[in-house]
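*Asks:* Here's a sequence, model it:
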Amino acid sequence: MNRLYVQTPTSEIIKGVAALLISLLIFIDPAGALMTIATYFGLLALIGGVITIIAALRSHRQGRNFILIQGIFFTLIGLLIVIYPGGTASLMVVLIGLFITFLGAIQLAGYLQMKDVLPAPQLSLIHAILSLAIGLLLLFNPFEGAVLATLIMGAYALWYGISRLYLAWQIHHH
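*Replies:* Reported below is the predicted structural model:
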């Protein structure tokens, strides 16, 4: 097993096009995009919470109570976000900042371990550093200018889409 993760041009093209479409939507209406992202996140948490509650109630395993509490927590957070998307949008920026920072750290670790076998190692390193920088920027300035943070997310989605399409091209020609 030489590779832990198999990348195909098709999967990278799908990720790239999806990211480019998201960036386009963000640049067209940044304030609306932030509210939409917050609402979708709330719906995702709400649905995930309800599914987790149902799974916990049907389970007969030992950790059932922990799963039930987790489901209730996600359901309540989802409801709060759906009911008050404006108030939770700034919190959403913090969560996205955490996610992008975590993603950048994982990408950097992956680059350091796989730099000799990656199809585009310099691109992977630049992508990891940009992810870390953008994630930290969102974490340290989330409440001032949530719309600006949304534009930064749009720029990140644009970069991610372009880099995925470039990676698909590299994989195809490798």
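
*Asks:* When you work out contacts or count neighbours from here on, use the C-alpha atoms and nothing else.
*Replies:* Fine.

*Asks:* what sits against the residue most central in space within the chain?
*Replies:* In the chain, the centroid-proximal residue (CA atoms, centre = their mean) is Phe99; its distance is 5.8 Å. Counting by CA atoms under 8 Å, 6 or more residues apart in numbering, Phe99 makes contact with Gly135.

*Asks:* What strand or helix carries it?
*Replies:* According to DSSP states H and E, Phe99 maps onto helix 85-114.

*Asks:* Flag every buried residue along that helix.
*Replies:* 85-86, 88-105, 107-108, 111 (16 or more other CA atoms under 10 Å).

*Asks:* which SS class is the residue of the chain positioned farthest from its centre?
*Replies:* Going by CA atoms, centre = their mean, the residue of the chain most distant from its centre is His60, 32.7 Å out. Assigned by DSSP: H, G, I helix; E, B strand; the rest coil, the conformation of His60 is coil.

*Asks:* One more sequence to fold, the one below, so I can look at both together:
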Amino acid sequence: MLFRFSQGQSFGYLRGVVMILLGLALLFSPEFTLVSIARLVATLFIVKGALAGISLLLSRGEQRNPGLLLECIIDLGIGLLVLYNPGGTVSFFVVILAIWALLGGLLMAFSFNTLRRVGVTNWGLFMSSIIALSFGLVLLFEPLQGGVALATIIGAFSLVYGIANIISVASGRTM
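*Replies:* Prediction:
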């Protein structure tokens, strides 16, 4: 018996399978997957920069857009930098996430202190600040291992999301 799927169902199953494959790749080989994703992004930047350069060369006279030159230079520069050093790029983004977590943790700690002074004690806010600060410090001092840990967490999420998506499509509901 052949199964017939609507276009929406086919897309739903495809989305679920892609998320499961991404999840498995991130769970079983997070370093390789992160570097592969960084290289893919680098390739996209290089292609985008090259297309901006071609567009600039093909434009005629007054129609030239000086922004295209800037876009071409920036995209090619970022693409080549990421392609040359994908591990460093992953570490850079992990450090940015670490700084964000540290700032968020500090703001929560200040909020807890301010609320405590007026007589309101929110221990959930205090614990959230401790967790965010700890998370930020770990990511800041061990960015590569932090990136691997984040990739593993994202992989687990992707795997569960993909399975849930397939179950949802099979049962006739959409996610």
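
*Asks:* returning to what we had before: just checking, what packs against whichever helix or strand comes after the helix holding Phe99 of structure 1?
*Replies:* Using DSSP H and E, the helix or strand that follows helix 85-114 of structure 1 in sequence is helix 121-140. When contacts are defined as 3 or more CA pairs under 8 Å, 6 or more residues apart in numbering; DSSP states H and E, helix 121-140 of structure 1 sits against helix 85-114, helix 146-173.

*Asks:* Buried residues of the last one, list them for me.
*Replies:* Of the residues in helix 146-173 of structure 1, those with enough neighbours to count as buried (16+ other CA under 10 Å) are 146-147, 149-169, 171.

*Asks:* any idea how far Gly32 of structure 1 lies from Arg61 of structure 1?
*Replies:* Here Gly32 of structure 1 is placed at a distance of 43 Å from Arg61 of structure 1 (CA to CA, to the nearest Å).

*Asks:* Which residue of the two possesses the greater neighbour count?
*Replies:* More crowded of Gly32 of structure 1 and Arg61, by other CA atoms under 10 Å: Gly32, with 14 against 9.

*Asks:* which SSE is that one in?
*Replies:* helix 30-58.

*Asks:* Quick check: buried residues in stretch 130-145 of structure 2?
*Replies:* Using 16+ other CA under 10 Å as the test for burial, stretch 130-145 of structure 2 gives Ile130, Ala132, Leu133, Ser134, Phe135, Gly136, Leu137, Leu139, Leu140, Pro143, Leu144.

*Asks:* Closest one to Arg116 of structure 2 out of those residues, please.
*Replies:* Nearest to Arg116 of structure 2 among these, counting by CA to CA, is Ile130 at 15.9 Å.

*Asks:* That closest one touches Gly105, doesn't it?
*Replies:* Yes. If you go by CA atoms under 8 Å, Ile130 of structure 2 and Gly105 touch, sitting 6.7 Å apart.

*Asks:* Which strands or helices does the host helix or strand of Thr114 of structure 2 pack on?
*Replies:* Assigned by DSSP H and E, Thr114 of structure 2 belongs to helix 86-117. In terms of contacts (3+ CA pairs under 8 Å, 6+ apart), helix 86-117 of structure 2 is packed against helix 30-58, helix 123-141, helix 143-170.

*Asks:* The longest one vs helix 86-117, what angle?
*Replies:* Our comparison of helix 30-58 of structure 2 with helix 86-117, counting by axes from the mean of the first three to the mean of the last three CA atoms, to 10 degrees, yields an angle of 110 degrees.
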